[in-house]
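Participant: here is a sequence with its predicted model. Questions after.
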Amino acid sequence: MISETVSVAVPGSVELPGDMEVPPSPRGVVLFVHGSGSSRHSPRNRAVAEDLRRQGWATLLTDLLSEEEERTDAVTGQYRFDIALLAERTVASVDWLSKYPVTEALPVHLFGASTGAAAALVAAAARSGPIVSVVSRGGRPDLAGDTLERVNVPVLMLVGGHDEQVLQLNQDAAQHLHPEHRIHIIPGATHLFEEPGALQQVAAAAHEWFLHAAETQLNRNNPR
């Protein structure tokens, strides 16, 4: 297992710290895109990442804001809904993975939470080569706006069964997605998936989706 703290440079902007962990013979790499007011230390995303590593996925959890930006955002909320900024930094992380020796040949899957789901979808539209799928957890894909029409990788939207407002927003966004997509409801879960077993269900559904997307890409690249 490789485990190290890394630094992702955003051209002309900031350097973002990240936690890179790679199990032996990884299936691919999952980049976590955090949501409103969160960071790479999100306990929910870290729990999902740990489950995914046990299934053979490498994971990268990065901050999307600098320390100064985080302090400003905590007071003003200035950056948490700046989807263009968050997406730009997600793209920089994807580009970093394509140059990191251990992951440069691996397919990239994005796991976005809350507003991070919108940033992940915008990034997927910009980097559909290395990125092969997107999973949204309690996400706001609607905030991706017109970019939803340009996404061309499979998208899984995970929503808590008691998170009715977000479910409606996901259903509305799904109407603008052209590639394969699915809304998967986690029964009994609320927006933060704090209920016992909810995050394990999230991780299991994400794992299956990543496998399916990888197989779909393989079949597309090697038609019979």
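Facilitator: All right, it came through fine.
Participant: only C-alpha atoms for contact and neighbour calcs from this point on.
Facilitator: OK.
Participant: what about residue 133, helix or strand, and which?
Facilitator: strand 131-137 (DSSP states H and E).
Participant: packing partners of that strand?
Facilitator: On a contact count with 3 or more C-alpha pairs under 8 Å, 6 or more residues apart in numbering; DSSP states H and E, strand 131-137 meets strand 108-113, helix 115-126, strand 155-160, helix 198-221.
Participant: again, 10 Å this time
Facilitator: The contact analysis (3 or more C-alpha pairs under 10 Å, 6 or more residues apart in numbering; DSSP states H and E) places strand 131-137 against strand 29-33, strand 108-113, helix 115-126, strand 155-160, strand 181-186, helix 198-221.
Participant: of these, which is nearest residue 92?
Facilitator: Nearest to residue 92, of all the helices and strands packed on strand 131-137, is helix 115-126, at 9.2 Å by C-alpha to C-alpha.
Participant: got the angle between that closest one and strand 108-113?
Facilitator: 150 degrees (axes from the mean of the first three to the mean of the last three C-alpha atoms, to 10 degrees).
Participant: against that first model, consider the following:
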Amino acid sequence: MNIRMEELQRIEINGLMLEGLLAMPPGARGLVLFAHGSGSSRHSPRNNFVAQVLCDHGMGSLLMDLLRPEEDTDPAARFDIALLTERLVAATRWLRKQPLTRHLPLGYFGASTGAAAALRAAAQLGPLVHAVVSRGGRPDLAGTAALAKVACPTLLLVGSLDTEVLALNRQAARQMQAQVQLTVVPGATHLFEEPGTLEAVARHAAQWFEAHCIRTH
């Protein structure tokens, strides 16, 4: 297991201070910005687990709270994809200005509604985003126009028992023009709580980012 440098970052976005945990392994070759789903945060044990696996593969991570605690109790804010996207874009531009991260290829890891924000941000930012991974995501909430504009390779991970979300992901994949792969994790429900399923998510994500979001020189 790589020993990683961890620092709590406070990022000002439109007058609000939002917090994120930046973790960097020695000699990081890529960087993944996590967009959490509704009701989750940078403290999410699932996303922290995935971030540690990415660290072991030489990738840094920023686990970002896109909503303030008081906003996260408001269902309207949780599903405000435009707001989440705006803040994700702002966090991305912040990372592009930091000496430690500005030179690294950047990818997004989005869960649930965070996946919709990740895809919409990727559509907006174009070549700044090298890859997207969605875990149990709602890519349909990104909207047809945004899905068609995503240019980077996208991996959609869905549990085989999460049937409604699986159908929505299949529909979204058909609307995308970029390289897209839908991978079904056997025996997994929406939160990937079943034994071995989160490990499968982390393994698939690491392979995807290694293929598409790693500095090679």
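Facilitator: Everything's here; your move. Just so it is clear, the model here is predicted, and its values are computed rather than measured.
Participant: any idea what the TM-score comes out to?
Facilitator: After superposition, the two chains reach a TM-score (TM-score structural alignment, normalised by the length of structure 2) of 0.94; 212 aligned residues with a C-alpha RMSD of 1.4 Å.
Participant: returning to that earlier point: of the helices and strands packed on strand 131-137 of structure 1, which approaches residue 67 of structure 1 most closely?
Facilitator: strand 29-33 (16.7 Å).
Participant: mean per-residue distance, the closest one to structure 2?
Facilitator: Aligned to structure 2 and superposed, strand 29-33 of structure 1 gives a mean residue distance of 0.4 Å (mean C-alpha distance after the TM-score superposition for structure 1).
Participant: and that strand, which stretch of structure 2?
Facilitator: On structure 2, the counterpart of strand 29-33 of structure 1 by TM-score structural alignment is residues 31-35.
Participant: where in structure 2 does the strand holding residue 133 of structure 1 fall?
Facilitator: Under the criterion TM-score structural alignment, strand 131-137 of structure 1 matches residues 129-135.
Participant: how far off centre is that stretch?
Facilitator: 6 Å (C-alpha atoms, centre = their mean, to the nearest Å).
Participant: trace residue 46 of structure 1 over to structure 2, please.
Facilitator: For residue 46 of structure 1, the aligned residue in structure 2 is residue 48 (criterion: TM-score structural alignment).
Participant: check which helices and strands the strand or helix carrying that match is in contact with.
Facilitator: Using DSSP H and E, residue 48 of structure 2 maps to helix 45-56. On a contact count with 3+ C-alpha pairs under 10 Å, 6+ apart, helix 45-56 of structure 2 meets strand 16-24, strand 30-35, strand 59-64, strand 106-111, helix 197-212.
Participant: quick one: the ones you listed as TSV, columns for mean neighbour count and distance to residue 167 of structure 2 too.
Facilitator: TSV is the format used below for the helices and strands packed on helix 45-56 of structure 2 (neighbours: other C-alpha atoms under 10 Å; distance: least, C-alpha to C-alpha, whole Å):
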stretch	mean neighbour count	distance to residue 167 of structure 2
strand 16-24	19	32
strand 30-35	29	22
strand 59-64	28	28
strand 106-111	29	16
helix 197-212	19	19
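Participant: of all the ones you listed, which one comes closest to residue 173 of structure 2?
Facilitator: Nearest to residue 173 of structure 2 among these is strand 106-111 (15.3 Å), distances taken as C-alpha to C-alpha.
Participant: returning to that earlier point: distance to residue 142 of structure 2 for the helices and strands packed on helix 45-56 of structure 2 - can I get that in CSV?
Facilitator: Shown next, in CSV, are those (distance: least, C-alpha to C-alpha, whole Å):
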stretch, distance to residue 142 of structure 2
strand 16-24, 22
strand 30-35, 13
strand 59-64, 19
strand 106-111, 12
helix 197-212, 20
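Participant: wait, which of the ones you listed is closest to residue 74 of structure 2?
Facilitator: strand 16-24 (16.6 Å).
Participant: just checking, what packs against that closest one?
Facilitator: Using 3+ C-alpha pairs under 10 Å, 6+ apart: strand 16-24 of structure 2 touches strand 5-13, strand 30-35, helix 45-56, strand 59-64, helix 81-97.
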